[in-house]
Each structure stands twice: as C-alpha cells, then as structure tokens.
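Peer 1: Okay, here's the prediction I keep looking at, along with the sequence it came from:
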Amino acid sequence: MLPDESIMSKILLIRGKRVMVDKDLAELYSVPTKRLNEQVKRNLKRFPEDFMFQLTTEEKEEVVAKCDHLKSLKFSANLPYVFTEHGAVMLASVLNSDRAIAVNIQIVRIFTRMREMILTHKDILLKLEQMEKRVSGHDEQIELVFEYLKQLLSSPQEPRVRIGFTRHDEAVE
C-alpha cells in the first residue's frame, strides 16, 4: 500500500473542488495515463461534470507551475482531466483491477478524513474569526495610549509643591 501522505499530496483544489489529475491517478492505479483516459472515454456516461472535468490551458499552466511532480504535463499537447472523489471511485469500477480497487479504497478514506478534518477545524476557524473581529479596530486605540505615554514621559516634570501637613523635622519649601 502507498503512504497516505503521497496520495494526499496529489489532491489539488481546482474550481473549488478537491481533485486528482489523471496522470497521478494512472500512476497510483499502475496503468498508463493513455489507457486510463481511453477507459474514461469508453464509459463517458459514468463521468458527469461533477465527477470529472478537463482543465483549461490556464489551469494546466497553474498546476504545472505549482506541482513539481507534474512538470511533464507542460509539454503535453493534451489538456489533462481531473477527477473528484466520486470520479476516482468510478475509475476503479471502470479499470476493474485489484490494484485499482485497493488504491481506490485508500483514496476514498483519505478524502473522507480530509472532509472530517475540515469540519472539525471549521469551528476553530469560526472562533478565530470572531476573535479577530473583536480585536480589529483596537490598533488605533492602542497607538493613542502609547502616544499619551510618550508625551507623559517626554514632558519635563516641574517640581510639585507639596500640600498637606508637614512633620516638624521636615524642611518647608
């Protein structure tokens, strides 16, 4: 089995969806990318837009620039396909090999774990956002306090006349 980290590093955020590039999936399933895409094209009804979509030229360039392991896509004439979690599940049924099934189970577990992590950390993010809203705007007030302190420290202090009772052993000014 593959380490979870190696699979997680291949999950990208494109168009607001967590996806995996066809080249990475083909590598994980131990099939050539060309064969993977042939199977997809033969079973196109199984891959609606929310399961799979093709990258635009700009998206491809951005992916190549961000991901070192995808540098070889730079010279490819074809625009890569990307697959959502559901698309990866469908790929395993189309490829129908023991390796594809095993890797697919691992991919689904990782996507599920990522979703759970996002949901649990969402509460923390909301609390941080609330604290940030509460604290924002205080910068000016803090600066004002420091300005007053500087004025107090920098202004010459005149000796103050002591008021009140004096003891008989004290000199009166």
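Peer 2: Ah, there it is. Numbers count the residues shown, from 1 in each chain.
Peer 1: Every contact and neighbour count from this point should use C-alpha atoms.
Peer 2: Fine.
Peer 1: quick one, strands of this structure?
Peer 2: Counting by DSSP state E, the segments of the chain that form strands are 11-14, 17-21, 52-54, 81-83.
Peer 1: just those strands: most buried one?
Peer 2: By mean neighbour count, with neighbours taken as mean count of other CA atoms under 10 Å, strand 81-83 ranks first of the strands of the chain at a mean of 22.
Peer 1: Against which helices or strands is that strand packed?
Peer 2: strand 17-21, helix 22-29, strand 52-54 (3 or more CA pairs under 8 Å, 6 or more residues apart in numbering; DSSP states H and E).
Peer 1: Second structure for comparison follows:
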Amino acid sequence: MTQFLLRILDILLAAIGLVVTSPILFVLMIIGFLDTGSPLFRQERVGKNQIPFILVKFRTMNVDTASVASHLASSSSITKFGHFLRRTKLDELPQLWNVLKGEMSLVGPRPSLFNQQELVNERSKLGVLTFRPGITGLAQVNEIDMSTPYLLAETDKKMLDGMSVIAYFKYIFMTVAGKGSGDRVG
C-alpha cells in the first residue's frame, strides 16, 4: 500500500511541480541555450529492475564533456551557468518529467550509469534495483555520492527499508531546504 501511495504522491507532486515551475523552466531553457546551445542533457541510466531509461536534466557541463559519472568528470567542464544550476539544484527540475512518466520517483536511489558496474552490482545484491530511482534520498541529503559505491548502496538500502510517507516528505523537504550538495565533480 505504501508503494502505491508514494506513486500517487509522485504523480501529483511532479505534475504540480511542472506546472508551477514552468515559467522558471522556460527561463532556464533560454539561458541554457545561450550558455551551451543545448540546454537539456539526456543520458541513459539504470532504472527499476535494471531497465534503461533516458534521464533528463538541465545541462551543467560543456556539450563535448565525456559521458561519465560526475565524480569522474573534470570540474573545468562545468559552465558558469552550470555552477549556478548545480548549487541551486535547479538542474534536477526536468527530472519531474521522468517522475511523471514512471521512470523515477521523487525519492529513491539516484540512478547510476550502466558502466558504474561496482555500484550496479552492490545495489543488485541488496535489492535496491527493484525500486524506482529517485531525484533525492538519504544518500543525497548526507552528501554520499557515486564515488563510494558500497556506502551508497548500503545507504540506499537503509532508506528503502525505512521508507514511509513521512520519510518521503522528510527527504524532499531536506533537499528543498538545501541539505546535501549534489554529485561531486572530479
């Protein structure tokens, strides 16, 4: 029942979020276009049950940056506007579309790349990959990123084992309030 209720909350909150933030999304798209010529970043990620999906974010790095985990990318790849987007977490807003489509949840383990095999293996062993990936969660608010795969998988498992409607809103509010700094960049 909890999973069903959380999915209903995902749909409602993502739809409301997209409507309410649509003027902001529009402005960020224009600025992003002026910044890199390609405001949206699309990348294949590991979804629920290891089914691939295309994650959508605002682009924070130069267009020619290698498609690797953030902690492996060079910090010099981040644009000035990208720094702003990452600091404010506004780069994550387009993922509300992924939530609405059912590929993600607002709260869950951050979706990894398929080439992050150590993380995929650890999450698979712990059953984490049987859940929808999320925009935020326990690891994100505690600044645990994909550079520590075992710790991240353990933290994801702990979050999922204790997931409730109260925990769901707690992680969302902590993220909106600025807890956590997002993925570290090389």
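Peer 2: Alright, I've got the coordinates. Bear in mind the structure is a predicted one, so any value in this text is a computation, not a measurement.
Peer 1: For the two chains, what TM-score is obtained?
Peer 2: The TM-score (TM-score structural alignment, normalised by the length of structure 1) is 0.21; 69 aligned residues with a CA RMSD of 5.6 Å.
Peer 1: Stretch 52-63 of structure 1: end-to-end distance?
Peer 2: Between the start and the finish of stretch 52-63 of structure 1 there is a gap of 16 Å, counting by CA to CA, to the nearest Å.
Peer 1: for the helices and strands packed on strand 81-83 of structure 1, which one sits closest to residue 146 of structure 1?
Peer 2: Shortest distance between residue 146 of structure 1 and these, using CA to CA, is found for strand 17-21: 46.9 Å.
Peer 1: Which helix runs longest in structure 1?
Peer 2: Under DSSP state H, the helix in structure 1 containing the largest number of residues is helix 98-135.
Peer 1: helices and strands around that one, which ones?
Peer 2: Here helix 98-135 of structure 1 is seen to pack against helix 4-8, helix 22-29, helix 85-95 when contacts are counted using 3+ CA pairs under 8 Å, 6+ apart.
Peer 1: circling back to that earlier point, got JSON lines for the strands of structure 1, with distance to residue 93 of structure 1 too?
Peer 2: Formatted as JSON lines, the entries for those read as follows, by distance: least, CA to CA, whole Å:
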{"stretch": "strand 11-14", "distance to residue 93 of structure 1": "20"}
{"stretch": "strand 17-21", "distance to residue 93 of structure 1": "17"}
{"stretch": "strand 52-54", "distance to residue 93 of structure 1": "15"}
{"stretch": "strand 81-83", "distance to residue 93 of structure 1": "14"}
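Peer 1: Between those strands, which one is closest to residue 150 of structure 1.
Peer 2: Using CA to CA and comparing the strands of structure 1, the one that lies nearest residue 150 of structure 1 is strand 11-14, at 49.5 Å.
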